[in-house]
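Asker: After the sequence you'll find the predicted model.
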Amino acid sequence: MKIDLTGRTALVTGSSQGIGLSIATELFRAGATVVLSGRSQESLNAAANVIAGDAAADPPRTVAADLSTRDGIAELVAATADVDILVNNLGIYESKDALDITDDDWREYLDVNLLSAVRLTRALLPAMMRRRWGRILYLASDAAIAVPEDMLHYGVSKTALVAAARGYAKVAAGSGVTVNSVIAGPTKTDGAVRFLAEKYGADTPWEEAQARFMSTERSASLIKRLIDPTEIANMIVYLSSHQASATTGGALRVDGGYVDSIFP
């Protein structure tokens, strides 16, 4: 299968590092014009340089804005035109006792993890529907299904994303626009590498630390390793393509079999 996104413009939020950076990289390699979004212009510039490398294509564009606010969303929308592919990757997470999660914590998680995606969808979906083509993707998490008690606010925000994707897919019905969520499992990000180094000691070889972590704290995984961000990006690229035109309203798992269910 050859996926060619030449002529398509893709906006990826939270794309200066981690999974978002991998998604932006793979969309760029598939030929899309990519727009990176994050809070730090310096980090975005560095990410754009990494993605472009020695490629002959124009490097990704960058827009620095705080997407937890209406003003930040407006800045981003004003700076982008004719977005064909919207990847709502932006998200925050932390571990916190469920009974210690404050109203302010809940508002922050809903503003960043849910409302940033909803506001961008609301702003960009109508034009996609008029053009009769578009792709909107929400990056969810295994925590959306197996909600962890020590990350309750995070899990609830991701559950809401899955529901929003299904609802907006109905809004876009028959328009040529598809809307899906992608449920990511435990992933090897820079943060995960640092976490395991702190947990098991910086001198512990990576493979040993990963094996210990997966056997004790993520034992439900069927691949018995952390997912590479590119593996999640591959699913995003496929769902962004013409080939995925009949897949909409879905919650597609790239979780290494972590969630013990045959359904999302």
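Answerer: In hand now; what should we look at? Small disclaimer: the values here were computed from a predicted structure and weren't measured. Numbers count the residues shown, from 1 in each chain.
Asker: CA atoms for contacts and neighbours, from now on please.
Answerer: Will do.
Asker: Could you look up the next helix or strand downstream of whichever helix in the chain runs longest?
Answerer: For the chain, the helix with the greatest residue count under DSSP state H is helix 152-171. Helices and strands here follow DSSP states H and E; after helix 152-171, the next one along the chain is strand 177-184.
Asker: For the following helix or strand past that next one, name the packing helices and strands.
Answerer: Note on strand 177-184: by DSSP H and E, the next helix or strand toward the C-terminus is helix 190-200. Applying 3 or more C-alpha pairs under 8 Å, 6 or more residues apart in numbering; DSSP states H and E, we find helix 190-200 packed against helix 206-216.
Asker: how about a cut-off of 6 Å?
Answerer: Using 3 or more C-alpha pairs under 6 Å, 6 or more residues apart in numbering; DSSP states H and E as the contact test, no helix or strand touches helix 190-200.
Asker: for that helix, which positions count as buried?
Answerer: 193, 196-197, 200 (16 or more other C-alpha atoms under 10 Å).
Asker: Equivalent analysis for stretch 48-63, please.
Answerer: By 16+ other C-alpha under 10 Å, the buried positions in stretch 48-63 come out as 48, 51-52, 59-63.
Asker: okay, pairing it with this:
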Amino acid sequence: MKIDLNGRLAIVTGSTAGIGRATAEGLGRAGASVIINGRTATRVDEAVRQMRATFPSIDISGIAADLSTADGATAFVAAAPDADILVNNVGTAFIRDYKGIADIAAIPDEDWLGLFQLNVMSGVRLSRHYLPRMVDKGWGRVVFVSSESGVNTPKEMLDYGMTKTAQLAVSRGLAEAVAGTGVTVNAVLPGPTRSEILGDYMAKQAEANGITVEEAEQGFLQALRPTSLIQRFATTDEVANMIVYTCSEQASATSGAALRVDGGVVRFVA
């Protein structure tokens, strides 16, 4: 299968590192022009510099904007008013040591609301700008990067899981709204992945316990994701491969789906 995205303009939010960066690179290698995004100009500029050096044939640019705010989203779409592909990847999580219900009761309102603003509303704000333009053109791809935590809510990251479930509802609802237009909307559900956030957490756990990162990852899987079938963390490229395919012409019959790259963590077939 050869994915050809020449002539397409793709936006990938939260893409200076991790899954977002791997996705931006994958879309660029498939021929798309790519706009990456991060909160600060320093990180965006450095990521653009590195990606241009590594992949000189990729047409890549960057926009710094805090998409957890309405003002940040407004500034972003003013700088990039049109797109053929939108990957709503930006997001974060608070990884906590869960010892009991008191830990959930202690999660403050600002954590719940902050995660919702970044993980959910960033995608809502950008989708409501770009989707009508895609519909007018008769072609477009919107992908929400959710998580297996959206269907397998983790007690140690309950507020994060809530946002990932919300993304699935938004994704499916938008897909219903644009039915028959040539525009598709889907969600991709990674499992444990060597991304920036979880990778840094594993490195700290390894250092604190005097073990290797690989041993820390195995401990995480055994304690919190024992149903993993691949019994390892996925790479960011493995997740990006699914996202890039979902953005392609070849995926034109896939819409309203929740596509899992979870390593088999979720124990149901559908």
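Answerer: On my side now, so go ahead. All values derive from a computational prediction rather than experimental measurement.
Asker: coming back round to it: make TSV out of the buried residues of helix 190-200 of the first structure and add distance to residue 27 of the first structure.
Answerer: Listed next are those as TSV, based on distance: C-alpha to C-alpha, whole Å:
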residue	distance to residue 27 of the first structure
193	25
196	29
197	31
200	35
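Asker: ok, so of these, who is nearest residue 127 of the first structure?
Answerer: Of all the buried residues of helix 190-200 of the first structure, residue 127 of the first structure sits closest to residue 193, with 40.1 Å by C-alpha to C-alpha.
Asker: Report the separation between that closest one and residue 18 of the first structure.
Answerer: 11 Å (C-alpha to C-alpha, to the nearest Å).
Asker: Now do stretch 141-148 of the first structure: distance to the chain's middle.
Answerer: Using C-alpha atoms, centre = their mean, to the nearest Å, the distance from the centre of stretch 141-148 of the first structure to the centre of the chain it belongs to is 15 Å.
Asker: Tell me where the second structure has strands.
Answerer: For the second structure, the strands defined by DSSP state E cover 9-12, 33-38, 60-64, 85-88, 140-145, 183-190, 258-261.
Asker: superposed on the first structure, where does the longest one end up, distance-wise?
Answerer: Relative to the first structure, and after both are superposed, strand 183-190 of the second structure has an average distance of 0.3 Å to its aligned residues, where the measure is mean C-alpha distance after the TM-score superposition for the first structure.
Asker: what's that strand aligned against in the first structure?
Answerer: Aligned using TM-score structural alignment, strand 183-190 of the second structure spans residues 177-184 in the first structure.
Asker: what's next to the matching stretch, contact-wise?
Answerer: By C-alpha atoms under 6 Å, 6 or more residues apart in numbering, the residues outside stretch 177-184 of the first structure that reach it are 133-142, 162, 165, 169, 248-255.
Asker: Repeat that for stretch 42-56 of the first structure.
Answerer: Residues outside stretch 42-56 of the first structure that contact it (C-alpha under 6 Å, 6+ apart) are 16, 25, 59-60.
Asker: Just the ones of these in helices?
Answerer: residue 25.
Asker: Quick check: the farthest pair among the contacts of stretch 42-56 of the first structure?
Answerer: Across the contacts of stretch 42-56 of the first structure (C-alpha to C-alpha), the longest gap, 13.6 Å, separates 16 and 59.
Asker: Report the contact partners of the aligned partner of residue 142 of the second structure in the first structure.
Answerer: Counting by TM-score structural alignment, residue 142 of the second structure corresponds to residue 136 in the first structure. Residue 136 of the first structure is in contact with 85-86, 179, counting by C-alpha under 6 Å, 6+ apart.
Asker: same thing but 10 Å
Answerer: 10-11, 83-88, 117, 120-121, 124-125, 128, 165, 168-169, 177-181, 236, 239-240, 248 (C-alpha atoms under 10 Å, 6 or more residues apart in numbering).
Asker: quick one on the thing from earlier: if I look at residue 193 and residue 18 of the first structure, which residues touch both of them?
Answerer: Listed as contacting both residue 193 of the first structure and residue 18 by C-alpha under 10 Å, 6+ apart are residue 187.
Asker: The closest residue in space to residue 6 of the second structure that isn't next to it in sequence and residue 57 of the second structure, how far apart?
Answerer: Of all residues beyond its chain neighbours, the one nearest residue 6 of the second structure is residue 31 (4.4 Å), with distances taken as C-alpha to C-alpha, 6 or more residues apart in numbering. According to C-alpha to C-alpha, residue 31 of the second structure stands 9 Å off from residue 57 of the second structure.
Asker: same thing with residue 175 of the second structure?
Answerer: Here the criterion is C-alpha to C-alpha. By it, residue 175 of the second structure lies 33 Å from residue 57 of the second structure.
Asker: for residue 14 of the second structure, same thing?
Answerer: Distance of residue 14 of the second structure to residue 57 of the second structure, given as C-alpha to C-alpha: 22 Å.
Asker: What of residue 203 of the second structure?
Answerer: Shown here: residue 203 of the second structure relative to residue 57 of the second structure, a distance of 33 Å by C-alpha to C-alpha.
Asker: cool, residue 35 of the second structure as well?
Answerer: From residue 35 of the second structure across to residue 57 of the second structure, the span is 14 Å (C-alpha to C-alpha).
Asker: now swap in residue 1 of the second structure and tell me
Answerer: Counting by C-alpha to C-alpha - residue 1 of the second structure and residue 57 of the second structure are separated by 21 Å.
Asker: With residue 75 of the second structure instead?
Answerer: Separation of residue 75 of the second structure from residue 57 of the second structure (C-alpha to C-alpha) stands at 28 Å.
Asker: Over to residue 247 of the second structure?
Answerer: 20 Å.
Asker: I am finished for the moment; much appreciated.
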